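Student: Just to be clear, the model below is a prediction. Sequence and coordinates:
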Amino acid sequence: MAMRPLMVAAAMGLAALMGAHAPQAQARAYVDVDVRVAPPPPRYERVRVRPGYVWTPGYWRWNGRRHVWIGGSYVVARPGYAYTAPRWVSNGPAWRFHTGRWVRRY
C-alpha cells in the first residue's frame, strides 16, 4: 500500500515536467481593426541610439471609442530581421490598423 502514494506523486511529477518542456507554438496571429475615425498625426518622440536595441515607435490605438496614444519603446534587436512599425492604412471609408512586426531580411 505504501507504493501507491509514491506512484501517484511520480506520475504527477512526470506530467508537470512534460508540460514545462513543451515547445512553443509557432502560430502567428494578425488582427486587423477597421475604424471609421481617422487617427491623429503621430506624436514626436525623442529617440536615443542604444546599441543592440531597436526603437519601436509609438502609435494610436483604437479603444472602441477613441484613439489612445501608446508610447514607443526599445526592444532587443533580432539579427537578420527588420522591424516594421505599426501603422494605420486608409481602406475605403475606414482605417485599418496593421500591428508592428519583425520581417526577415533576405
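Tutor: Received the coordinates, thanks.
Student: all contacts plus neighbour counts: C-alpha atoms, from now on.
Tutor: OK.
Student: show me where this protein has helices.
Tutor: Along the chain, counting by DSSP state H, helices occupy 3-20.
Student: let's bring in a second one:
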Amino acid sequence: MRNLTRTFAAVAALGLAAGAATYTPPAAAREVVVIRTAPPAPRFERVPPPRVGYTWAPGYWNWYGGRYVWVTGRWVGVRPGYVYRPPAWRPYRGGYHYEREVWVRDPHWHR
C-alpha cells in the first residue's frame, strides 16, 4: 500500500511539474485599433421600464467589417458591489479607439 501511495504522489508531482513548465501566462499588452473617423452620434433608444436585478446597457456603435454598426441596448444582470460602465469610443492618437464595457468596483458599496 505504501508503494502505491508513493507512486501516485510521484505521478502527481510529475504532472504538476509538467503543467507548470508548459504554462504560458496571457499577454499583458493588447493591440489598440485606431479608427480615423469618429463614430456617428448615438441613436435614440426608448429605455424600457426598470427590471429588478438588471441594469440597462445602452446601445452603441461597434466597428465591424470596416464600418460602424449599431448594437441595440439590452438588459444585463446586476453584479452586487459593481457598477456597469458601457462601451465608449475615446479619442486616441489622431483617431478613436473602442473601450469595451466593464464592471468596475463600486467604492460606495458595503456588505
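Tutor: Looks like it came in fine. Bear in mind the structure is a predicted one, so any value in this text is a computation, not a measurement.
Student: From what I see, R85 of the second structure and D106 are in contact.
Tutor: No. Counting by C-alpha atoms under 8 Å, R85 of the second structure does not reach D106; the two are 11.0 Å apart.
Student: how distant is stretch 29-44 of the first structure from the center of its chain?
Tutor: Relative to its chain's centre, stretch 29-44 of the first structure lies at 16 Å (C-alpha atoms, centre = their mean, to the nearest Å).
Student: Pull out the buried positions in it.
Tutor: D34, V35, P39 (16 or more other C-alpha atoms under 10 Å).
Student: what's the closest of those residues to R101 of the first structure?
Tutor: Nearest to R101 of the first structure among those: D34, at 18.6 Å, using C-alpha to C-alpha.
Student: Reformat the buried residues of stretch 29-44 of the first structure as TSV; add distance to Y53 of the first structure.
Tutor: Converted to TSV, the buried residues of stretch 29-44 of the first structure look like this (distance: C-alpha to C-alpha, whole Å):
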residue	distance to Y53 of the first structure
D34	31
V35	32
P39	28
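Student: The nearest residue to G80 of the first structure once chain neighbours are set aside - how many residues pack around it?
Tutor: Leaving aside its sequence neighbours, G80 of the first structure sits nearest to R105 (C-alpha to C-alpha, 6 or more residues apart in numbering; 5.6 Å). Neighbours of R105 of the first structure under the rule other C-alpha atoms under 10 Å: 9.
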